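In: sequence plus the predicted model coming up.
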Amino acid sequence: MKQGSCRERLNAELKDRLRDIRTLWRLNQKHPDASHPELGKFKEYGLVLDYVAKGTFQDQKRGYFRWQLSWGGPADEFRFYLDEDLDAVEIRYLFLDWNDCASKKLSGDTYKLLDEIFQHFKDIGIVEAERAKSIS
């Protein structure tokens, strides 16, 4: 059965991800070791938060932090584009599947949620540690 293009699937994939992330984030705010029976713990969600330096990929004009949630086909991630103070100025969701990719710039409540989560990553030291790796 042929699935639609990434563009056709993007909004549904984002909606599903956000449902899981909101659930886990609420649990994490109550207690960092709280666990959801199907989703696990917030701190175990996704694969990695890392820094992708400018020029890593062909035609990549600026660096970004990537919260990679899944890998392979399909894969999805959030990208955080930052200012000089390491504050997000743009957040995008990307859905990728074998030579196809679609992205969506976040806004409103969705942007606020992901920005809050990125602040959490900063507060616990992941952002600075990943940035330091990229410049060493």
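Out: Right, received. Where do you want to start?
In: only C-alpha atoms from now on, for both contacts and neighbour counts.
Out: OK.
In: which residues are in contact with Ala102?
Out: 6-7, 10, 94-96 (Cα atoms under 8 Å, 6 or more residues apart in numbering).
In: report how many residues lie close to the residue lying closest to Gln68 once chain neighbours are set aside.
Out: Among residues not flanking Gln68 along the chain, Glu77 sits closest, at 4.3 Å (Cα to Cα, 6 or more residues apart in numbering). For Glu77, the count of nearby residues is 23 (other Cα atoms under 10 Å).
In: what segments of the chain are strands?
Out: With strands called from DSSP state E, the chain shows them at 48-52, 64-70, 75-82, 88-96, 101-105.
In: the fourth one: which residues count as buried?
Out: Along strand 88-96, the positions that meet the burial threshold by neighbour count (16 or more other Cα atoms under 10 Å) are 88, 90-96.
In: off-centre distance for it?
Out: 7 Å (Cα atoms, centre = their mean, to the nearest Å).
In: between it and strand 75-82, how many degrees?
Out: 160 degrees (axes from the mean of the first three to the mean of the last three Cα atoms, to 10 degrees).
In: closest to Asp50 out of the contacts of Ala102?
Out: Using Cα to Cα, Leu94 comes nearest to Asp50 of those, at 15.1 Å.
In: quick one: residues in contact with stretch 106-114.
Out: 18, 22, 90-93.
In: alright, now check it against this:
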Amino acid sequence: MKQESCRERLNGELKDRLRDIRTLWRLYQKHPDASHPELGKFEEYGLGLDYVAKGTFQDQKRGYFRWQLSWGGPADEFRFFMDENLEAVEIEYWFLDWNDGASKTLSGDAFKLLDEIFQHLKDMGVVDAERAKALSS
């Protein structure tokens, strides 16, 4: 049986991720130490946030922040493209599997949710710290 392509799987994977993130974010907002029985804590969801400087990858024209949720095959992540004030101007979801990948630009409620989370990380100092770390190496 042939594996579906990343493009064919993209919308389902994004829908599942957004459902989990929305659940954890609401729980976190009520109480930062709250834990979901299956998903854990918001702060522990995913692998981490880092800054990917312009030119890190071949033909990469601009830097972005990456919230990497999983790694390997498959992997998925959100990419936050910023303006000069570190305000999100575009947020993409990427679903990647060996030698295949697909992405979708977020809009509407999905964009608002991820932007709200990014603003929270910015307020906590995580965004500035990750950007400084990447640009100093």
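Out: Nice, I can see it. A quick note: this is a predicted structure, and the numbers were derived from the prediction, not measured.
In: okay if I get the strands of structure 1 as TSV plus distance to Lys30 of structure 1?
Out: Shown next, in TSV, are the strands of structure 1 (distance: least, Cα to Cα, whole Å):
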stretch	distance to Lys30 of structure 1
strand 48-52	22
strand 64-70	22
strand 75-82	24
strand 88-96	25
strand 101-105	29
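In: excluding sequence neighbours, find me the nearest residue to Glu90 of structure 1.
Out: Tyr81 (5.1 Å).
In: farthest pair in the buried residues of strand 88-96 of structure 1?
Out: Longest span within these, Cα to Cα: Ala88 and Leu96, 22.2 Å.
In: residue nearest the centroid of structure 1?
Out: Phe78 (2.6 Å; Cα atoms, centre = their mean).
In: need the counterpart of that one in structure 2.
Out: In structure 2, Phe78 of structure 1 lines up with Phe78, judged by TM-score structural alignment.
In: you'd agree that match is up against Leu96?
Out: No: with contact defined as Cα atoms under 8 Å, Phe78 of structure 2 does not reach Leu96; the gap is 11.5 Å.
In: any idea which helix is longest in structure 1?
Out: helix 6-30 (DSSP state H).
In: mean shift between that one and structure 2?
Out: When structure 2 is overlaid, helix 6-30 of structure 1 sits 0.3 Å from its aligned residues on average, using mean Cα distance after the TM-score superposition for structure 1.
In: name the helices or strands packed onto that helix?
Out: Helix 6-30 of structure 1 sits against strand 88-96, strand 101-105, helix 108-123, with contacts defined as 3 or more Cα pairs under 8 Å, 6 or more residues apart in numbering; DSSP states H and E.
In: now that helix against strand 64-70, angle please.
Out: Using the same axes, to 10 degrees, helix 6-30 of structure 1 lies at 90 degrees relative to strand 64-70.
In: separation between the spatially most distant residue from the centre of structure 2 and Asp97 of structure 2?
Out: Ranking residues of structure 2 by C-alpha distance from their mean position (Cα atoms, centre = their mean) puts Met1 at the top, at 30.5 Å. Met1 of structure 2 sits 17 Å away from Asp97 of structure 2, going by Cα to Cα, to the nearest Å.
In: export the contacts of stretch 106-114 of structure 1 to TSV and append columns for distance to Lys112 of structure 1.
Out: Converted to TSV, the contacts of stretch 106-114 of structure 1 look like this (distance: Cα to Cα, whole Å):
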residue	distance to Lys112 of structure 1
Leu18	12
Arg22	12
Glu90	11
Ile91	10
Arg92	12
Tyr93	14
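In: need the max-distance pair from these.
Out: That would be Arg22 and Glu90, which, of the contacts of stretch 106-114 of structure 1, are the farthest apart (Cα to Cα) at 19.5 Å.
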